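[1] Sequence first, predicted model second:
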Amino acid sequence: MVGRLSAEMFFIDRQDRRSLQMQLTSSIVSTILEARTLPGTRMPSTRQLAEHLGISRLTVTLVYQDLVAQGYLESAPRSGFAVSQKVPHRRIGREDALSFSQPVDWGRWLKQDLTARRRISKPLDWRSYPYPFLYGQADPTLFDHAAWRDCARRALGAREFTDLADERMAVDDPVLVDFICRNTLPRRGIRARPEEVLITLGAQNGIWLAVQLLARKDRVAVMEDPGFPDFAATFQFAQMPIHYVPCTEEGLEPASLPPDTGLVAVTPSHSIPTGATMPIQKRRELLTMADKNDFLIIEDDYEFEMSFLEPPSPALKSLDGGGRVIYIGSFSKALFPGLRIGYVVGPAPFIEQARALRAMMLRHAPGHMQRVTGYFLALGHYDAHIVRLREAFRHRRETLTQALERTPFRIAGAARHGGSSLWIEAPKEVESARFAEMLATRGVLIEHGRPFFANPPNPCPFFRLGYSSIAEEKIEAGVKIMDQMLKS
């Protein structure tokens, strides 16, 4: 006798951001595969399932029809829908696993506890907070979704499919690399050939590749303090000793480098997190020291596009006549952080080795996303997007600065050319980590300063306020809550 699946076996989640049609499709497919439903088993009628789920009968009908096309269901006149005779995949039964008395001692096998590193944490549901002063998150209202979809359609066209579907080994997308060489890098004063550029999964992937290739246990790694915590974590994983140089109002001080320096990680145009800019003369001094003392430099040139106050300084790499600077860039901050498309620029011998190391991990960044990004850049959408960001960020920074002037908070650091965040100092008795926890209960999100310091002051009154993710009209109210919380 042919069985029937009950409508109660299927569900949707009203809190799920996916469409009702996608959720129902996933629920039906999972039920058929997980329960190993027999071919011919009848499905609930479209009316029954629609009433049970509280959705449109048309939605259920469209889902059933799509699953017929995919081979999960079959339709019979006046008989409704049933599980197909040729379901694409059925899971086999699982054998009982063997049990052993001695558990794996992971503490012995894993050489480092990477979860213990200092890191910047942000709640995944940050959009549900009314006042998210978070750095690096995108405001979707400023993004041209129609232009991105058009570029995605172009990249999905039949003409493009063969090129993007083939195994390209370690080769990057030529459309994206060409734009970087012809447009992005010249704006930073850098000239590079395609063989001197490598596409990465964001800037952090580029940093990891560079450190893994260049780390030497007998030489010291140098970085700013406060600085980017992932630089420190990457050096530690590579087992390089680290020397922290205080970050002044002019960024890293070259004269503070120890004599056994081997690798310097620096953000000269826009220090993390203070926004300090290294003067051209000090950049020249750093490069001269690198040549004299035989060390290399990793330059993270993030957020140079957000220059709404004044043009950004030329990149350190643009002054590098000896090939000692490995340049890291990314499109993730300017477009959206989930994109994870970055790039590394360096001498051809280094890029050749970096490409080989990357190939051991992931071959290359997803070809389709590379091509979509390449089209978005080449067709002018990126530049138009940057213009919108600059204008919006200029207004938000002005509003935030004015609101802070009426409070005890002090702007301890700000990018001279613009950027999308401010480095704030609270009164000296405030512990910013605790302050952040208290503010979150009132719907305000800030990034406390402890992760940025190798040895944070105690208490640590510093924190970062980002304005890329918060609407301008909410900034003043958010700062007012901060002020009220401080007084209480």
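    Structure received. Numbers count the residues shown, from 1 in each chain.
[2] C-alpha from now on. contacts and neighbour counts both.
    Fine.
[3] Just the buried positions in the longest helix along the chain, please.
    Longest among the helix segments of the chain by residue count, using DSSP state H, is helix 381-405. Applying a neighbour-count criterion of 16 or more other C-alpha atoms under 10 Å, one finds 381-382, 385-386, 389-390, 392-394, 396-397, 399-401, 403-404 buried in helix 381-405.
[4] Next, K474: secondary structure please.
    helix (DSSP: H, G, I helix; E, B strand; the rest coil).
[5] Okay, one more to line up with it:
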Amino acid sequence: MLERYFEKPFDPNRRLQHQIQERLIEAILAGIWPLHDPLPATRVFAKSIRVSRNTVALVYERLAEDGYLKSVNRRGYFINETHIREQLNIRIDDRARDILPSARRPFDLDKRLTYRFSEQANIRKPANWQSFEFPFIYGQLSADKTSVARWRDCVRLAGTAQHAPTWIGDLVDKDDPMLVDQIIRRSLPQRGFRADPDQILVTIGAQNALFMIASLFCKPGGRVDMEDPGYVDARNIFLSFGADLKTHRVDSNGMRISEALAGAELVYVTPGHQSPTNVTMSMERRLSLLAAAETHDFAIVEDDYEHELNFIGAQKPSLRGFDRTGRVIHVASLSKPLFPGLRLGFVSADAAIIAELRALRRLMFRHPSALDQRAMALFLAEGHYDSHIRRQRKALSAKWNAILRGIDKHLPTCHVTMTTGGSAVWLQLPATVTAETVQDQAAQEGILVEAGDVHYLGAEAPKNRLRLGFAAIPLEKIAPGLERLGRIVERLTPSP
């Protein structure tokens, strides 16, 4: 009876012991083995599923420790009836369903909701992006095996008796002091400013930070200014709080600064690498923006999401480094350049702002995973983060050069916005070619590209912009991918 749960081949990419344990638990809870009979002897069971006897013995021991089995001297392992009954009693008695109210009056969701988040225009990325031969996708990375191994070591170290007391308990509204210290000592100096511990808040990535900031500063009818084109998720967050958006055009020096900022309450910018064009805001404009903030009395949200990825020229200090009036709220990601799925970041701002954000965070989710915080603190302290960034900069620099050369050779009718780094380029197609059409036809030929329409707010937004991410695509695939993309653009361009 047990054998049918083991007919499916084991996954070679997962630990065999874990897979056997999972399948045995499934079989036990399904009630397929009599409670009064011992499970098959380790030698017999191991032979039937073609694994070693030691592996089965370890699984039996672990299941006994977890309460699923009980060991009876000289007789073997039996199912722990008490434990199983507790598990099964959680299920709803079918007889209770007979007295549930009828479904004659279904719940009217439309009448209850005040805002439809699901109807926002948003960036759409295919879940199967890895199946594309040429994935020019933004926001994903090639796996760095060295960093994966070192992260695993740090997670293991964080789980030892030495560090476990720091994350076993509820931190309530606090952060791991070791991580805060590492951010202050290692991350902030590279961004050109200093901060005290009460000016730092750890977040579940930069996105979470933006939502909390909007919760504090946005209100229905309040004005928020941002770049156009700009970061779609930030725009949607501000709109969901009822803010009135005013946009400012972006050129090769970043967002244009003018008297049009008068009346803004909050200004959101991505000065390090503008989203989505990847241009870097000039020093003159940074200083002009800070001056405008004081003149017109608005706060600045500085989203510095790819600060480390400059390949040309010196790194420009963050706006927060020049802030003398407590108006700049600096948002950063720790996980985006490392493992995007990890979701760790931080906010640095005036202590009074951080205190409000901390109180808000407590209501939302109290604090990010304390285990992840300690593992990240160790990763930073042991120099692994800096080593990762050095490797990443080297790899992305080579890809950046390759993609610029490839565009020049294979897409001569297109214009690329020049940048000093980052992990994507912004491409302008011929005026008669729409990005959406290119995106659809490229997907049919194994090329994943992103149409840029969604990044614009205005109705007259250009329809011929593409964003080409290059962090996830192998270096050797960039040139052939662009060659194939060039043929698609050429095919869609009308003859003169």
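    Right, received. Where do you want to start? Model, not experiment: these values are computed from the prediction.
[6] of the buried residues of helix 381-405 of structure 1, closest to E472 of structure 1?
    Using C-alpha to C-alpha, R396 comes nearest to E472 of structure 1 of the buried residues of helix 381-405 of structure 1, at 5.2 Å.
[7] Tell me the spacing between the corresponding residue of structure 1 for R150 of structure 2 and I92 of structure 1.
    By TM-score structural alignment, R150 of structure 2 lines up with A147 in structure 1. A147 of structure 1 sits 44 Å away from I92 of structure 1, going by C-alpha to C-alpha, to the nearest Å.
[8] Neighbour count for those two, which is higher?
    A147 (16 against 9; other C-alpha atoms under 10 Å).
[9] so that one touches L379, yeah?
    No: under the criterion of C-alpha atoms under 8 Å, A147 of structure 1 makes no contact with L379, lying 9.4 Å away.
[10] S30 of structure 1 -> structure 2?
    Matched by TM-score structural alignment, S30 of structure 1 corresponds to E26 in structure 2.
[11] what's the distance between the alignment partner in structure 1 of R362 of structure 2 and L198 of structure 1?
    With TM-score structural alignment defining the correspondence, R362 of structure 2 maps onto A359 in structure 1. Distance of A359 of structure 1 to L198 of structure 1, computed by C-alpha to C-alpha: 11 Å.
[12] swap in D300 of structure 1?
    Distance of D300 of structure 1 to L198 of structure 1, computed by C-alpha to C-alpha: 15 Å.
[13] correct me, but Y302 of structure 1 touches Y327?
    No: the criterion here is C-alpha under 8 Å, and Y302 of structure 1 misses it with Y327 at 10.2 Å.
[14] Tell me which of A359 and L198 of structure 1 has more neighbours.
    Shown here are A359 of structure 1 and L198; by other C-alpha under 10 Å, L198 has more neighbours (26 against 15).
[15] Pull the contacting residues for the residue nearest to the spatial centre of structure 1.
    Residue closest to the average C-alpha location in structure 1 (C-alpha atoms, centre = their mean): P337, at 3.7 Å. P337 of structure 1 makes contact with 136-138, according to C-alpha atoms under 8 Å, 6 or more residues apart in numbering.
[16] Which of these fall within helices?
    Using DSSP H, none of those sit in helices.
[17] which residues of the stretch 151-300 of structure 1 fall in helices?
    Applying DSSP state H, counting those that start in this stretch to the stretch 151-300 of structure 1 gives helices spanning 158-165, 174-179, 202-214, 229-237, 280-293.
[18] Tell me which residue of structure 1 lines up with L109 of structure 2.
    Alignment note: L109 of structure 2 maps to W106 in structure 1; criterion TM-score structural alignment.
[19] Report the contact partners of the counterpart of I407 of structure 2 in structure 1.
    In structure 1, the residue paired with I407 of structure 2 according to TM-score structural alignment is L404. Applying C-alpha under 8 Å, 6+ apart to L404 of structure 1 gives the contacts 410, 479.
[20] After alignment, which residue of structure 1 pairs with L429 of structure 2?
    So, by TM-score structural alignment, L429 of structure 2 is matched to A426.
[21] I figured its match hits A412, correct?
    No: assessed by C-alpha under 8 Å, A426 of structure 1 is found out of contact with A412, at 9.3 Å.
[22] Mind checking which of these two has more residues around it?
    Each of A426 of structure 1 and A412 has its neighbours counted (other C-alpha under 10 Å); A426 has more, 20 against 17.
[23] and I242 of structure 1, how many neighbours does it have?
    Residues near I242 of structure 1, counting by other C-alpha under 10 Å, number 19.
[24] so it touches F235, yeah?
    Yes: between I242 of structure 1 and F235 there is a contact at 7.2 Å, judged by C-alpha under 8 Å.
[25] where do the contact lists of the two overlap?
    Shared contacts of I242 of structure 1 and F235 (C-alpha under 8 Å, 6+ apart): A221.
[26] gap between the match of L429 of structure 2 and R119 of structure 1?
    A426 of structure 1 is 21 Å from R119 of structure 1, where distance means C-alpha to C-alpha.
[27] go on, Q236 of structure 1?
    Computed as C-alpha to C-alpha, the Q236 of structure 1 to R119 of structure 1 distance reads 13 Å.
[28] just to revisit the earlier point, tell me the mean distance between whichever strand or helix holds the match of S30 of structure 1 and structure 1 once they are aligned.
    In the assignment (DSSP states H and E), E26 of structure 2 maps to helix 16-29. Here the mean offset of helix 16-29 of structure 2 against structure 1 after fitting is 2.7 Å, by mean C-alpha distance after the TM-score superposition for structure 1.
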